[in-house]
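Novice: Pasting the sequence and the predicted model now:
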Amino acid sequence: MTRKQLVIIGAGMASGRLLEHLLEADASAYDVTLFNAEPRGCYNRIMLSPVLSGEKSFPEIVTHDDTWYADRGITCRFGERVVKIDRDRKVVTGEKGDVAYDKLVIATGSSPFIIPVPGKDLPGVVAYRDLEDTNAMIDASGTRGGRAVVVGGGLLGLEAAAGLRLRGMEVTVLHLMGHLMERQLDASAGHLLKADLERRGIRVLTEASTAEITGDGKVEMVKLADGTELPADIVVMAVGIRPETNVAKAAGLNVNRGMLVNAQMESTSDPDIYGLGECVEFDGNIFGLVAPLYDQAKVLAKTLLGEGDVFNVKQLSTKLKVTGCDLFSAGDFNEGDGREDIVFRDPARGVYKRLVIEDDRLIGAVFYGDTADSNWFFGLIQSGEDISENRDTLIFGPAFQGGAPVDPLAAVAALPDEAEICGCNGVCKGDIVSAIEGGAGDLGAVRAVTKASGSCGTCTGLVEQVLAVTLGDGFQMPTAQPMCGCTDLTHEDVRRLIKSQELKSMPAVWQAGAWKTPDGCHSCRPALNFYLLADWPVEYQDDPQSRFINERKHANIQKDGTFSVMPRMWGGITTPDELRAIADAADKFDVPTVKVTGGQRIDLLGVKGEDLPGIWADLNRAGMVSGHAYSKGLRTVKTCVGTDHCRFGTQDSTGLGIKLERALWGSWTPHKVKLAVSGCPRNCAEATCKDVGIICVDSGYQVGVGGAAGMDLKETERLADAKTEEEAMALTIAFIQLYRENAKYLDRPYKWVAKVGLDWVKARVVDDLDERQRLIDAFALSQSVYQKDPWAEHVKDRTDDYTPLADLTLEAAE
């Protein structure tokens, strides 16, 4: 019997879910041909933001790879656009030929709206919808930073802004309305979000109307209606999307805002054609969130198999995490007669909660900064139950109903089976409980059965709580994720294993830790290399092949394949001879850009790879060594002029900075480390936002640790007060060594301190003098092996020395 032919146009998340449902129910029902204009199959577009920021790679967000399609006999026409649909002949014509169909699914998604201003077509103006857009933004940022303007302060725009800021760009967000994300947040929450973004270094302009984009052959400037001019190397349009209906319109199908479908997802003008996803319109609604798209996919799969089901428009909630800011909104939060608000504000914690009540029922909610109980509140909105008895304590969440706090798991236990846990995939508590009772005993198994937590991941903690409630003592709440897919051990487990069993090579760790792969992977090898180096500096030999490309090349690679060269300037101090050497090197090797960095150093940008040995030979002869601007190690020690020149200086901040830099340079650490020494509390060296910052005062030195000034803005916490330079240096060195011995690879000091607690650090670095000395001695031993200039040892061209793992070619997100 000849199988029916199913043709699907579009390989996005909605059609991907359709294929899963269809093949799980009856893999033999159809021969499937899948068209996609992109040259690839289904991937999780929700996770493009971590790809942009560098937190994930594209392969990590692929949902269906080539093997998945091949194993299921799906004919893939990727990178091929559909030219037309002949409904009379029931043929789809692609750029490479015709395909006949019995049933046709149009899942063409949406297209970005580009505001019609002059200059919108200039190179450098991009949307933010797919991998190509993401790669264009990554290319624009390179490793030099640059300036980006993001037009649109909705979710996509803010995700783009956050990713570009993490890539080092100066980012300005333009939003036409009075506050950000006005469709999801009320004005108060929107203003909190704006303040939070600005603290993270993102400039936000509201009520900003874009008038023109200008440039000579490429983007250079954005001009606003009020005359403001914003220099830009890239402009990201993120002002909205529209259903992509061109192919449906050309085929003569009924189209309004989207392609019109009925509750079975059938086109209202052709019973053999179906619509799915962002391109469709049902009952006057179009859809942009993933949850209703997955509902549509489930209904359409049953329709194609002749089973009865209908699609219903459900009330939706929005639970988002934008640049570390937790947001939740649901229902109707607009003001109106007969409505009352319950508002909770905690400015110190950055928490805002607003409930909207009408006729003793919760009809809307907006949360900012604390969304832990959002599912419970959403359930109240959906059920419409009377909340009058709990009104006084309602704002405090389910754990406080009845006037006293209870075990948080009790609130999860009290959720009804119909309470939605995973909004992306429309999974309720009852679905998860059924999966657990059917044998799904951990998060991965629950995700495989129900797909809960499988999209954006924000419901992961709640799914684990349902597991804990359902399994009781049979479930251990996870405290950390495995190091990578090669092992079930966490980073902390691996560090303990290396120390306790005195493992001094990667093969020894792989054997003792029951590694699932023979040689590790791009995630675990760099971490293992550092852990072994930190614990056994004498016995273990550093493995360059297990380092990221910048550390293998001893230079920062740029987007055009050239490199950045930064010689070390101790404490930011230089000499005329050093400056002459830098100028001569820049001339000799035709360096296109010479820049003063934020860390008081000079950076030579655009050096060719073949010139690296030569330029460093010249700089070495002038007495200069590598500034390790590429390393997981000490970058710079920033200083002010201190008592030598400043009338406010209380101590020799420059001298102390030089001593610290000379003591610490060359050390490998879990992540980059930056220090600063300010000569007085006026803090000209910005010491209060460094990994270690020292403020000089009349009585000595205030040593702070765990600061941050990137996407997370955090002031240092006081480690101790020191009376002498020697004591300040001892505290700093002991802290760095404690960090080296205990932190997870790629955790900055502020993240590590938050995990272990400052009191734990103080007990070892400040209070226990014997332990402090042990740490200092251990650091000195490591430095005796590794404190050396990599270029002083290698005078030949190093470019032929590297045969790295293929996956180790990109630097980790900084």
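Specialist: Okay, I see it. Residues are numbered from 1 along each chain as shown.
Novice: Every contact and neighbour count from this point should use C-alpha atoms.
Specialist: OK.
Novice: need the contact list for the closest residue to residue 130 other than its chain neighbours.
Specialist: Counting by Cα to Cα, 6 or more residues apart in numbering, residue 130 lies nearest to residue 45, which is 7.0 Å off, once chain neighbours are set aside. Counting by Cα atoms under 8 Å, 6 or more residues apart in numbering, residue 45 makes contact with 13, 61, 129-130.
Novice: Need the max-distance pair from those.
Specialist: Maximum pairwise distance among these (Cα to Cα): 14.6 Å, between 61 and 129.
Novice: out of the contacts of residue 45, who's nearest residue 430?
Specialist: Of these, the one sitting nearest to residue 430 (Cα to Cα) turns out to be residue 13, at 24.3 Å.
Novice: so where do the helices sit in the stretch 251-400 of the chain?
Specialist: 290-304, 374-383 (DSSP state H, counting those that start in this stretch).
Novice: Can you convert these into TSV and add a column each for mean neighbour count and distance to residue 734?
Specialist: Formatted as TSV, these follow (neighbours: other Cα atoms under 10 Å; distance: least, Cα to Cα, whole Å):
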stretch	mean neighbour count	distance to residue 734
helix 290-304	23	49
helix 374-383	20	43
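Novice: what about the ones you listed, which gets the closest to residue 161?
Specialist: Comparing those by Cα to Cα, helix 290-304 comes nearest, at 21.6 Å.
Novice: Which secondary structure elements does that closest one sit against?
Specialist: helix 13-25 (3 or more Cα pairs under 8 Å, 6 or more residues apart in numbering; DSSP states H and E).
Novice: Give me the contacts around the helix it packs on.
Specialist: 8, 42-45, 64, 107, 276-277, 290, 293-294, 296-298, 300-302, 305.
Novice: next structured bit after that helix?
Specialist: Using DSSP states H and E, the next helix or strand after helix 13-25 towards the C-terminus is strand 30-36.
Novice: Show me what the helix or strand following that following strand is packed up against.
Specialist: Downstream of strand 30-36, the next assigned helix or strand under DSSP H and E is helix 48-53. For helix 48-53, the packing partners by 3+ Cα pairs under 8 Å, 6+ apart come out as helix 131-141, helix 155-166.
Novice: can I get those in CSV with distance to residue 384 and mean neighbour count?
Specialist: Converted to CSV, those look like this (distance: least, Cα to Cα, whole Å; neighbours: other Cα atoms under 10 Å):
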stretch, distance to residue 384, mean neighbour count
helix 131-141, 41, 19
helix 155-166, 28, 26
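Novice: In JSON lines: those, plus distance to residue 472.
Specialist: Below are the helices and strands packed on helix 48-53 laid out as JSON lines (distance: least, Cα to Cα, whole Å):
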{"stretch": "helix 131-141", "distance to residue 472": "42"}
{"stretch": "helix 155-166", "distance to residue 472": "38"}
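Novice: Can you say which of those is nearest to residue 122?
Specialist: Per Cα to Cα, nearest to residue 122 of the helices and strands packed on helix 48-53: helix 131-141, 13.6 Å.
Novice: alright, now check it against this:
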Amino acid sequence: MNKQKLVLVGNGMAGLRCIESIIKNDPHAFEITIFGSEPHVNYNRILLSSVLQGKASFEDIAINERSWYTKHNILLYTGETVVKIDKETRKIKTDKEREVHYDKLIIATGSVPFILPVTGFDKQGVIAFRTIEDCQKLIETARMYKKAVVIGGGLLGLEAARGLLNLGMEVKVVHISGHIMERQLDSTASLLLQKELENQGMDFLLKKKTQEIIGNERVERVRFKDGTELEADLVVMAAGVRPNIQLAKESGIDTNRAIVVNDHLETSIPNIYAVGECAEHQGIVYGLVKPLYEQGEVLAKHICERKCHGYQGSVLSTQLKISGVELFSVGDFLGDETTKSITAYDEIDGMYKKVVFQGKRIIGAVLYGDTKVSSRLLDLIINRQEVSSEERGVLFHSAQMSEGEMAAMDNHELICNCNAVSKGAIIDVVQNKGLTTVEQVKQCTKASGSCGGCKPAVTELLAYIQSNLTDDTKIQKIMCSCTTLMEDEVVYQIQLQNLTSVQAVMDVLAWGNRTGCATCRPALSYYLRMIHPEYEIEQETLYINEQKNATVQSDDRYSVIPQLYGGMTNAKDLRKIANVADKYDIAQLAITSDQRIHLMGVKKEDLPGVWTDLDMPLSSKYGNTVHNVKTCIGEHVCSCDKQQSLLLAVNLEKKFEHLLTPYRIKMGISACMHNGAGSTTKDIGVMGMDRGWEIYVGGSSGRNVRAGQLLCVASTNEDAIETIIGFIQYYRETANYLERTWQWIERVGLIHVREVLFDKELSQQLSQRFEMA
């Protein structure tokens, strides 16, 4: 099979993330060529401010070394600019007269700095802040000169100003608005930030419009439209950026503010795509790293013909990278006449929180001085989750963490928002691969490798993992002693190489023990069933036959369990059970916690007669399946109506009978908040409320009790059943064998699970695959 020729125009962060995802999705599909105008390998432009501030070197911000390109057979041309796209012949031409054919073309040309069109903008000492070369010029200038003027009080301008302060310069920030960072902050947070930066040594001139840059060959002064002037040896243009769309325009590709793309990042020309700061999706041009990465992931799946629901836009969040400042903003933090907000302002400690609500849902927030709840806020906004009064209180009070902040975080919570890396994912890779440094964590997970704002958190988490507090946080090791592969790697290879039997997996993946062991054989059988449901995998079982209607006891007798859906029965069935017990001399009958009657001590030769005389559906507690649903029956605690909860339990039990799962699943349904069924400590718990059913997941009532997390609220029985079907099917498809629901949720993240279940297309696909199973 001939590989398609893929050309990437632009060697920046968005384009390279897309290429990395393409290689991950289909490493053999494309012959890849990349052109970059800068004479460097791919580097993290966002961390230029860290280089300027002296926190990182140029080597530290490189993302992909040349060896990475070589390893993946990528042809890289640096310092070479694509100047023409010939749509008819599918060729690109560069400024070095090079012509390259493409089957698919990705434009990722990013943006260019906006240089104010004022007299003197081209004098020596007027520098933008966009590239490594710009950064080097600023550092060199600071060695010889002392007075710097930064034009622009936004995110980039403030980070540049902080860097110049670190280099020993006197820094004045000029801003056209009355508040700094007005696109990311409200007026209160802006004033707090300004006061802190003034204490660090910055001066601010607000509501100033630059008219002219004065000097002979080199800048000497800056004049404003109100007639005032400032002395300056250096002027940094940080007034914003503009999408770099000149190539697309000249090639006849539809543009507006940027290159217009659809949900699959396709432009108006077939087989030409755009991603990153040069792309405009539904009228929005994104400039922050997380949306650009999300676009790259979607485009990679589309190009590799993987199932993908398309790019749906992103919720924007901002974190400032200046020492001594904790600052976070997300979404619509200003609000309007249709919204309400809650604010908390501690002027003594310099802490400010504002959360904006539309109804019971959060749509935006600003945090200054204490950003511990930023991940939680982002989760609530993305998933449009309603927030109770109790939860609102938690958001405005920082948790008291007796064992430190990291010990108090749930494993599903995100450490790195840019790359969606959770605490659990970092613990997993650190323990499995023996990582000891932040740099190693970055290389394996990309955490701290984008905006860099989470680097302190990664450092703290690494110290926590290496302490004696993490004995119970180990997540995943190699599958067993027969192989050096982890379970995720085994599953990936089964899919990639289309392996269809246990022995084929062991042979192809070079199992050390070619017959396997008691750990890997059942695990491989389970994965093969999930990946190839059309194949019937032979499994050893303790059941008598395929109906799974008797289970071996330790005394070599058997137990038989009549199925009482929802824990309910009637006089006729009770008499039938009693008669069978008498007829076959079954002395032990037990009513268990799952509200079922167990006929225990049945002789093997009596089994056919017991089954025939009972003439009832049978249940089983054995194996990794969805177990019977525990319900709350009776009026002694609460007199609420139990009928809807019992009906829901019956429907769920019939839906999930004998369904294989990675680990046994326990469910509970409580009719009301009194929680008579212990729903909040089950794998799946459903609790009746005035607004419908609250669905909790990932609970456990074992030795170390775990409270389930609220997944969502379902307004009807049908909605609850649909959500639970999707949850269980996604767990079946993506969990490791014998991985419990709470371990799985910590590994993949509750946010991710919600994203899948709340996507209609993906949810329907899960339901279809569940029905097939």
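Specialist: In hand now; what should we look at? Since we're looking at a predicted model, the values are computed, not measured.
Novice: TM-score for this pair?
Specialist: Once superposed, chain against chain, the TM-score is 0.57 (TM-score structural alignment, normalised by the length of structure 2); 470 aligned residues with a Cα RMSD of 2.9 Å.
Novice: thinking again about what came up before, going by neighbour count, which of the contacts of residue 45 of structure 1 comes out on top?
Specialist: residue 13 (25 neighbours; other Cα atoms under 10 Å).
Novice: Next, find the distance separating that residue from residue 456 of structure 1.
Specialist: Remark: distance between residue 13 of structure 1 and residue 456 of structure 1 (Cα to Cα, to the nearest Å) = 13 Å.
Novice: what's the answer for residue 654 of structure 1, then?
Specialist: Counting by Cα to Cα - residue 654 of structure 1 and residue 456 of structure 1 are separated by 47 Å.
Novice: Can you show me the strands along the stretch 201-350 of structure 1?
Specialist: 202-206, 210-214, 221-224, 229-231, 234-237, 241-243, 259-260, 266-267, 270-275, 280-282, 285-286, 317-322, 325-331, 339-346 (DSSP state E, counting those that start in this stretch).
Novice: Quick one: closest of those strands to residue 737 of structure 1.
Specialist: Across these, closest to residue 737 of structure 1 is strand 325-331 (Cα to Cα), at 32.0 Å.
Novice: quick one: contacts for the residue nearest to residue 221 of structure 1 when sequence neighbours are not counted?
Specialist: The shortest distance from residue 221 of structure 1 to any non-neighbouring residue, by Cα to Cα, 6+ apart, is to residue 231 (4.4 Å). Neighbour list for residue 231 of structure 1: 147, 220-222 [criterion: Cα under 8 Å, 6+ apart].
Novice: can you check residue 70 of structure 1 too?
Specialist: Here residue 70 of structure 1 is in contact with no residue (Cα under 8 Å, 6+ apart).
Novice: next helix or strand past the helix or strand that contains it?
Specialist: Following DSSP H and E, one finds residue 70 of structure 1 within helix 66-71. For helix 66-71 of structure 1, the succeeding helix or strand toward the C-terminus, using DSSP H and E, is strand 75-78.
Novice: and that next one, what other elements does it pack with?
Specialist: Strand 75-78 of structure 1 packs on strand 30-36, going by 3+ Cα pairs under 8 Å, 6+ apart.
Novice: Just give me how far the strand it packs on sits from the chain centre.
Specialist: Averaging C-alpha positions (Cα atoms, centre = their mean, to the nearest Å) puts strand 30-36 of structure 1 33 Å from its chain's average.
Novice: Kindly provide the distance from residue 319 of structure 2 to residue 415 of structure 2.
Specialist: 13 Å.
Novice: Those two: which is more packed in?
Specialist: Here residue 319 of structure 2 and residue 415 are compared on neighbour count by other Cα under 10 Å; more neighbours surround residue 415, at 27 against 20.
Novice: Now the more buried one. Nearest residue, chain neighbours left out?
Specialist: residue 422 (5.3 Å).
Novice: Quick one: neighbours of the one you found, just the number.
Specialist: Residues near residue 422 of structure 2, counting by other Cα under 10 Å: 23.
Novice: which bit of structure 2 covers stretch 676-696 of structure 1?
Specialist: Matched against structure 2 by TM-score structural alignment, stretch 676-696 of structure 1 finds no partner residues.
Novice: ditto for stretch 775-782 of structure 1
Specialist: Against structure 2, stretch 775-782 of structure 1 falls on no residues (TM-score structural alignment).
Novice: List the contacts of stretch 200-215 of structure 1.
Specialist: With Cα under 8 Å, 6+ apart, stretch 200-215 of structure 1 has contacts from 117-120, 122, 151, 161-162, 165, 170-180, 194, 197-198, 219-226, 709-713.
Novice: follow-up on the earlier one: what about the helices and strands packed on helix 48-53 of structure 1, which gets the closest to residue 390 of structure 1?
Specialist: Closest among those, using Cα to Cα: helix 155-166, at 33.3 Å.
Novice: Against which helices or strands is that closest one packed?
Specialist: helix 48-53, helix 131-141, strand 147-151, strand 170-175, strand 202-206, strand 234-237, strand 317-322.
Novice: got the angle for it vs strand 202-206?
Specialist: 150 degrees (axes from the mean of the first three to the mean of the last three Cα atoms, to 10 degrees).
Novice: quick one: helix 155-166 of structure 1 to structure 2 mean distance?
Specialist: Comparison of helix 155-166 of structure 1 with structure 2 after fitting gives an average deviation of 0.8 Å (mean Cα distance after the TM-score superposition for structure 1).
Novice: which helix is the longest one in structure 2?
Specialist: Taking DSSP state H as the criterion, structure 2 has its longest helix at helix 717-734.
Novice: who does that one touch, helix- and strand-wise?
Specialist: By 3+ Cα pairs under 8 Å, 6+ apart, helix 717-734 of structure 2 packs against helix 520-531, helix 643-656, strand 692-697, helix 750-757, helix 760-772.
Novice: Make JSON lines out of those and add mean neighbour count and distance to residue 252 of structure 2.
Specialist: Shown next, in JSON lines, are these (neighbours: other Cα under 10 Å; distance: least, Cα to Cα, whole Å):
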{"stretch": "helix 520-531", "mean neighbour count": "20", "distance to residue 252 of structure 2": "44"}
{"stretch": "helix 643-656", "mean neighbour count": "18", "distance to residue 252 of structure 2": "55"}
{"stretch": "strand 692-697", "mean neighbour count": "23", "distance to residue 252 of structure 2": "51"}
{"stretch": "helix 750-757", "mean neighbour count": "18", "distance to residue 252 of structure 2": "36"}
{"stretch": "helix 760-772", "mean neighbour count": "15", "distance to residue 252 of structure 2": "34"}
